[in-house]
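In: 3D, please:
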Amino acid sequence: MAAGKKAKNIGKNVKGKTKEVTGKAVGNESLEMKGRAEQAAGDAKQAAQKVKDALKH
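Out: Below you'll find the predicted structure:
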């Protein structure tokens, strides 16, 4: 996986986790759900990139 893309996907996961935890702490369900969605998007992109890398090698 390209280092830049990997870092971007990990950053998206971290950002999503931060939103989720903040949403839980303040009781904001909307923020919590946005955080979970962002983490899922980061995970999906990371998985897709791993498949691309596996096909290249």
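In: make it CA atoms for all contacts and neighbour counts henceforth
Out: OK.
In: can you give me the helices for the protein?
Out: For the chain, helices defined by DSSP state H occupy the ranges 3-26, 29-56.
In: got those as a markdown table, with mean neighbour count columns?
Out: As requested, these are exported to a markdown table (neighbours: other Cα atoms under 10 Å):
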| stretch | mean neighbour count |
| --- | --- |
| helix 3-26 | 16 |
| helix 29-56 | 16 |
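In: next, the second sequence, to be compared with the first:
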Amino acid sequence: MAREKKAKAKMDQAKGKAKEAAGRAVGNERMSAEGKMEQSKGDARQAKEKTKDTFKH
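Out: Below is the predicted model:
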């Protein structure tokens, strides 16, 4: 289960980075902001999983 959540975090980060870059390329500030938000969501999920791992061991 943790492995799936970590993969989802990485996917959110990558998807957000791509969306942010695409938004900047076409000059769409909203798309760029959404991409940053997705990256932040992935970062938060990844930090949560790392914290859980720390307390498991």
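In: Gln46 of the first structure: what's it in contact with?
Out: Contacts for Gln46 of the first structure (Cα atoms under 8 Å, 6 or more residues apart in numbering) come out as 6, 9.
In: ok, Gly16 of the first structure to Ala54 of the first structure distance?
Out: Distance, Gly16 of the first structure to Ala54 of the first structure, by Cα to Cα, to the nearest Å: 26 Å.
In: from Ala40 of the first structure, how far out is the aligned partner of Lys6 of the second structure in the first structure?
Out: By TM-score structural alignment, Lys6 of the second structure lines up with Lys6 in the first structure. Noted for Lys6 of the first structure: a distance of 15 Å to Ala40 of the first structure, by Cα to Cα.
In: Val21 of the first structure and Ala41 of the first structure: what is the separation?
Out: From Val21 of the first structure to Ala41 of the first structure the distance is 17 Å (Cα to Cα).
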